[in-house]
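> pasting the structure only:
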């Protein structure tokens, strides 16, 4: 790492993530090593989260950027520059969204006046549909969990009753004596 690390762009989220990829390449570290170095610096950065962060085009959270930059070996003012660039991109996207909403566009960001917090969730009404909505098939109801237990109880009761009445017994002596008695009676 004799050359200077890449500098963060202020343009958009995709360019920022591309610069983070260049920073990882500059560090020469694997995702597992980045995870360990972030832990050594007092941050939490699972290797899967770092890989996912670099595989997307969305702006990562500030704490992930701080952990990633620290793990790559960037410290001090250079690390602050990465966080400042991330904040400028995030605020710039919010400003662009506000401008589009003020101009009558439907972006999905709430129009924010100067006195309200910028993190307020947006209330967006869906556009009117010209075609009818298609029917959503109904899901089958979940089978009852107690049904197998009830079936087992009923089956046990029926078998118990049959055994008690002697219908299912296989006692050969009783049959022979009844048959012999019935034969002698019939004569």
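Nice, thanks for sending it over. On a predicted model such as this, the values are computed, not experimentally measured, just so you know. Numbering: from 1, shown residues only.

> rest of the way, CA atoms for contacts and neighbours
OK.

> who does the longest helix along the chain touch, helix- and strand-wise?
Longest helix of the chain, by residue count under DSSP state H: helix 76-102. Under the contact criterion of 3 or more CA pairs under 8 Å, 6 or more residues apart in numbering; DSSP states H and E, helix 76-102 touches helix 62-72.

> second one coming, line it up with the first:
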């Protein structure tokens, strides 16, 4: 293990980012798959090295028991184990915070809406002018503002 803190699962919002985090955790631990197996066994868990290797080669969430054994095998304590389990549960439940999507640059609905709004504004302006002419007034009207003190 290094002096840097271990990778956190807090940024994981989907299976792919979660699994990337687990791969980073293994790299952080500096342990081989055989060493992970031995460390997990010392903690009372079962983690065959081939299973851990296969798990990291995919972008699917591991079973919870496998995740716990892997995180313990990487040398992390129960607080970190809980954090990884909670992150996994949020992804499974669909409650993980999804990244904010960037707005569409060329939304197909914008142009028709803008054209319709402009046409509506012109219709209102034209209707007001016609109403003023029919009422015997003129389009050019003045307003007088009286200020009293």
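Thanks, I have the structure now. Just so it is clear, the structure is predicted and the values come from calculations on it, not from any experiment.

> re earlier: okay, buried residues for the longest helix of the first structure please.
In terms of neighbour count (16 or more other CA atoms under 10 Å), helix 76-102 of the first structure has its buried residues at 79, 82-83, 85-90, 93-95, 97-101.

> where's residue 29 of the first structure relative to residue 35 of the first structure, distance?
10 Å (CA to CA, to the nearest Å).

> Looking at the first structure, name the residue matched to residue 33 of the second structure.
Under the alignment (TM-score structural alignment), residue 33 of the second structure maps onto residue 31 of the first structure.

> can you map out the helices along the first structure?
Shown for the first structure, the helices assigned by DSSP H span residues 13-27, 31-40, 47-55, 62-72, 76-102, 147-165, 172-186.

> Make TSV out of these and add distance to residue 1 of the first structure.
Output for those, formatted as TSV (distance: least, CA to CA, whole Å):
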stretch	distance to residue 1 of the first structure
helix 13-27	7
helix 31-40	15
helix 47-55	20
helix 62-72	10
helix 76-102	15
helix 147-165	67
helix 172-186	95
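
> Any idea which of these gets closest to residue 2 of the first structure?
Of all the helices of the first structure, the one in closest proximity to residue 2 of the first structure, counting by CA to CA, is helix 13-27 (9.7 Å).

> what's the mean deviation for that closest one versus the second structure?
Helix 13-27 of the first structure, aligned to the second structure and superposed, deviates on average by 0.3 Å (mean CA distance after the TM-score superposition for the first structure).

> Pull out the buried residues from that helix.
13, 15-24, 26-27.

> Those: which two are farthest apart?
13 and 27 (21.0 Å).

> And residue 90 of the first structure? What does it align with in the second structure?
In the second structure, residue 90 of the first structure lands on residue 92 (TM-score structural alignment).

> ditto for residue 78 of the first structure
Checking TM-score structural alignment: residue 78 of the first structure goes with residue 80.

> quick one: that match from residue 54 of the second structure, how far?
22 Å.

> from the middle of its chain, how far away would the longest helix of the first structure be?
Distance of helix 76-102 of the first structure from the chain centroid (CA atoms, centre = their mean, to the nearest Å) equals 27 Å.

> how many neighbours does residue 40 of the second structure have?
22 (other CA atoms under 10 Å).

> Assess the claim that it and residue 48 are in contact.
No. If you go by CA atoms under 8 Å, residue 40 of the second structure and residue 48 don't touch, sitting 9.0 Å apart.

> hang on, the earlier thing: what about residue 29 and residue 35 of the first structure, which has more around it?
Using other CA under 10 Å, the more surrounded residue of residue 29 of the first structure and residue 35 is residue 35, with 24 against 16.
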